[in-house]
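Q: My questions are about this predicted structure, shown below with the sequence.
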Amino acid sequence: MKTNTQSINQVIPVAKTKKKIAPSRILLHIALTIGAIIMVFPFLWTISSSLKDMSQIFAVPPVWIPDPIVWSNYVDSFTAMPFGRAYWNSFYITVVVVVAQLFTGSMAAYAFAKLRFRGSGLLFILFLATMMIPKQVTMIPLYLIMDKINWLDTHLTLIVPGALFNAFAVFLLRQFIRGIPKELEEAAVMDGANPFRIYWSVILPLIRPALAAVGIFIFMGTYNNFIDALIYLSTPENFTVPLLLNNFKGLYVTNWSYMMAGATISVVPVIIVYLFAQRHIIEGVTLTGIKG
């Protein structure tokens, strides 16, 4: 009988005890939940305000659920300003800058990661040091340059400077490229490939996760760029979405309902891009952090 009991115990595994959750982990989740609520609160308030009339926006106590819901704010805000034109301006400027920065940034990253030349280390340090220069320092010199070449009030002022230089993108891509085995390059050299051919046929296909992550960061930064558009653009037909939203703010009266409706519409492309590409952001940043 004893032998049978032992054999049964061997066949039927003893139920595992439930793993206790540490109090620190519970506190961490509570803190993250509170932080998430704080972060999403302004966006929810924007959506709520976009469906109110002016009397409800400044009501005390605050009105959380609009009554009545003013759906016409979206139609009126879209027709009050040339939002269709502004959307097109923001879209094509952003796409051009993203493509150009990924191309120039990946080439620079490949040069710094794989091509050895005199002073490459020092040059890369100086290149990264430009990230510490505040944007306010370069505003006036860049404005004077754009004025001299007659580019003011054109989209070239938003495309060319941003497309040719992004130290952050070069840094992330370089970290990823450094982790690519050297044997792949040597095999390409044996097949007669030159450096550009290696970059185009070997390196680029292998750094797609990093390119996706960097591209999304560039997309968000360029699409939401307000200060550059404010400095260089003066014609409403050339305005981007963030700059056009600023026109709802008048000298004496600001139509907050229209501004909130326009702001809600303007963030839709960014949210869509992030939702579809968040996996690439996490994967790309993680890989660039462990490579090299």
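A: Cool, the structure landed.
Q: switch to C-alpha atoms for all contacts and neighbour counts from now on
A: Will do.
Q: is it true that Asp228 touches Ile159?
A: No - in this structure, Asp228 is not within contact of Ile159 by C-alpha atoms under 8 Å, at 10.5 Å.
Q: who's more crowded, these two?
A: Ile159 (20 against 14; other C-alpha atoms under 10 Å).
Q: here's the one I want to compare it with:
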Amino acid sequence: MTVLSSPAVARAPRSAVRPAPLRNRVAVFLKYLSLVLSCAVVVVPLAAVLLTSLRTSKEMATGGALAAPHDWFNLHNYAVAFTDGNMLRALGNTTFILVFSVTGTVLIGSMTAYAIDRFTFRFRRLVMALFLIASLVPSVTTQVATYQIVNRLGVMDTRWAPVLLYMGTDIVSIYIFLQFIRSIPISLDEAARLDGANSFTIYWRIIVPLLKPAIATVVIVKGVAIYNDFYIPFLYMPDDSLGTISTSLFRFKGPYGAHWEVISAGAALVIIPSLVVFLALQRFIYNGFASGATK
């Protein structure tokens, strides 16, 4: 009883425990500070573009990038950017490329994953290794050969040129489909074969309906990448009438090089659709990657 009431022994645990709460508070503070800084890096440029697009040329000369506009409903810059920048035609070209490219990516990627997982053949590991090696090679180093191939195919300066290039399925899409297909029991394939179904019927009637989460993930990730891409449309579709969202905005900068309020309105028109789609469908992206990683 005397030992328990000793002041030296009673104070020792307190002094040993005190630093722990301080370290925890510092860790929590640093965690939230890093989150705030990360959000600021993303949000501040978007806010600057939005505020600039709502200001007039006179307000641009007197205020900074984050200065509030006098009229929050000033849509004149958006009207100029939409009409003079041919955004409607660019949206049509982008939609055409998106639909065919994403559809081809889903079909090729899912078929490739189905063949790799369900069929036993020689050099199967080599095929996966080649896909991985191809994804690691910088695309810039192969652009000369790729340009010559596209030119020889006769699709240069047409909307089919980027479609063919985008349909080249990357290793990420194959990996997502492969993880989901591995979670599908092979007994379903065997039962279908007993009923007389061939490999394509099994793929189309059984595998594809069960790949809806993976398809949603690939469609969103691939679609956003194609929507934001500038290099391929600019190189393989130099005609102004074939401009996409990104290339039309780049060409639009010419006559409005000094009018940043109009250029910002054009940039906002490009950003808003992809931002709305991402915010509406972001749960499919996270769920798709999480399921593909755990299955």
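A: Right, received. Where do you want to start? From a predicted model like this one, the values you see are computed outputs, not experimental measurements.
Q: mind listing the helices for the stretch 151-295 of structure 2?
A: Assigned by DSSP state H, counting those that start in this stretch, the stretch 151-295 of structure 2 shows helices spanning 160-166, 171-182, 186-194, 199-202, 208-210, 212-228, 231-236, 245-252, 260-294.
Q: what range in structure 1 does the first one sit on?
A: Counting by TM-score structural alignment, helix 160-166 of structure 2 falls onto residues 156-162 of structure 1.
Q: what's the mean gap between that stretch and the aligned bit of structure 2?
A: With mean C-alpha distance after the TM-score superposition for structure 1, stretch 156-162 of structure 1 departs from structure 2 by a mean of 1.0 Å once superposed.
Q: coming back round to it: need the helices of the stretch 151-295 of structure 2 in a markdown table (columns: distance to Phe100 of structure 2).
A: Formatted as a markdown table, those follow (distance: least, C-alpha to C-alpha, whole Å):
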| stretch | distance to Phe100 of structure 2 |
| --- | --- |
| helix 160-166 | 6 |
| helix 171-182 | 16 |
| helix 186-194 | 29 |
| helix 199-202 | 21 |
| helix 208-210 | 18 |
| helix 212-228 | 11 |
| helix 231-236 | 15 |
| helix 245-252 | 16 |
| helix 260-294 | 18 |
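Q: So which of the ones you listed is nearest Val106 of structure 2?
A: helix 212-228 (6.7 Å; C-alpha to C-alpha).
Q: Next, find the distance separating Asn224 of structure 1 from Ala263 of structure 1.
A: As judged by C-alpha to C-alpha, to the nearest Å, Asn224 of structure 1 and Ala263 of structure 1 stand 11 Å apart.
Q: same deal with Gly84 of structure 1?
A: Gly84 of structure 1 is 14 Å from Ala263 of structure 1, where distance means C-alpha to C-alpha.
Q: Show me which of the two is the more surrounded one.
A: Taking other C-alpha under 10 Å, Gly84 of structure 1 and Ala263 do not tie; Ala263 has more neighbours (21 against 11).
Q: is it true that that one touches Asn246?
A: No - judged on C-alpha under 8 Å, Ala263 of structure 1 makes no contact with Asn246 at a distance of 9.9 Å.
Q: thinking again about what came up before, what sits up against the match of helix 160-166 of structure 2?
A: Ile93, Val96, Val97, Gln101, Met146, Trp151, Asp228, Ala229, Tyr232 (C-alpha atoms under 8 Å, 6 or more residues apart in numbering).
Q: Identify whichever of the helices of the stretch 151-295 of structure 2 lies nearest to Leu66 of structure 2.
A: With C-alpha to C-alpha as the yardstick, what comes closest out of the helices of the stretch 151-295 of structure 2 is helix 260-294 (12.3 Å).
Q: so that closest one matches what in structure 1?
A: So helix 260-294 of structure 2 is aligned with residues 256-290, judged by TM-score structural alignment.
Q: name the helices or strands packed onto the host helix or strand of Leu28 of structure 1?
A: Element membership for Leu28 of structure 1 (DSSP states H and E) is helix 23-50. Judged by 3 or more C-alpha pairs under 8 Å, 6 or more residues apart in numbering; DSSP states H and E, the packing partners of helix 23-50 of structure 1 are helix 256-266.
Q: Let me know the angle separating the helix it packs on from helix 23-50.
A: For helix 256-266 of structure 1 against helix 23-50, the angle by axes from the mean of the first three to the mean of the last three C-alpha atoms, to 10 degrees is 120 degrees.
Q: What are the contacting residues of helix 256-266 of structure 1?
A: By C-alpha under 8 Å, 6+ apart, helix 256-266 of structure 1 touches 46-47, 49-54, 57, 73-74, 76-78, 241-242, 245-246, 248-249.
Q: go on, stretch 211-219 of structure 2?
A: Counting by C-alpha under 8 Å, 6+ apart, residues outside stretch 211-219 of structure 2 touching it are 102, 106, 173, 176-177, 180-181, 284-285, 287-289, 292.
Q: neighbour-wise, which of these leads?
A: In those, the most neighbours by other C-alpha under 10 Å go to Phe177, 28 neighbours.
Q: about what we covered before: give me the buried positions along the match of helix 160-166 of structure 2.
A: In terms of neighbour count (16 or more other C-alpha atoms under 10 Å), stretch 156-162 of structure 1 has its buried residues at Thr157, Leu158, Ile159, Gly162.
Q: One more: stretch 209-224 of structure 1?
A: 209-220, 222-224.
Q: So which bit of structure 2 is that stretch matched to?
A: Going by TM-score structural alignment: stretch 209-224 of structure 1 matches residues 213-228.
Q: By how much does the matching stretch deviate from structure 1 on average?
A: Using mean C-alpha distance after the TM-score superposition for structure 1, the mean distance for stretch 213-228 of structure 2 is 0.7 Å.
Q: can you give me the offset of that stretch from its chain's centre?
A: Distance of stretch 213-228 of structure 2 from the chain centroid (C-alpha atoms, centre = their mean, to the nearest Å) equals 6 Å.
Q: How about stretch 115-128 of structure 2?
A: 28 Å.
Q: distance between the ends of that stretch?
A: Span of stretch 115-128 of structure 2 from end to end, C-alpha to C-alpha: 11 Å.
Q: what span of structure 1 lines up against that stretch?
A: Going by TM-score structural alignment, stretch 115-128 of structure 2 lines up with residues 111-124 of structure 1.
Q: ok, and what's touching the matching stretch?
A: Residues contacting stretch 111-124 of structure 1 (C-alpha under 8 Å, 6+ apart): Arg174, Gln175, Ile177, Arg178.
Q: Please, a PyMOL command that selects the buried ones among the residues you listed?
A: To isolate the buried members of the contacts of stretch 111-124 of structure 1 in PyMOL, using 16+ other C-alpha under 10 Å:
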select buried, resi 174+175+177+178
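Q: could you dump the contacts of stretch 111-124 of structure 1 to TSV with distance to Ile8 of structure 1?
A: Below are the contacts of stretch 111-124 of structure 1 laid out as TSV (distance: C-alpha to C-alpha, whole Å):
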residue	distance to Ile8 of structure 1
Arg174	59
Gln175	56
Ile177	56
Arg178	56
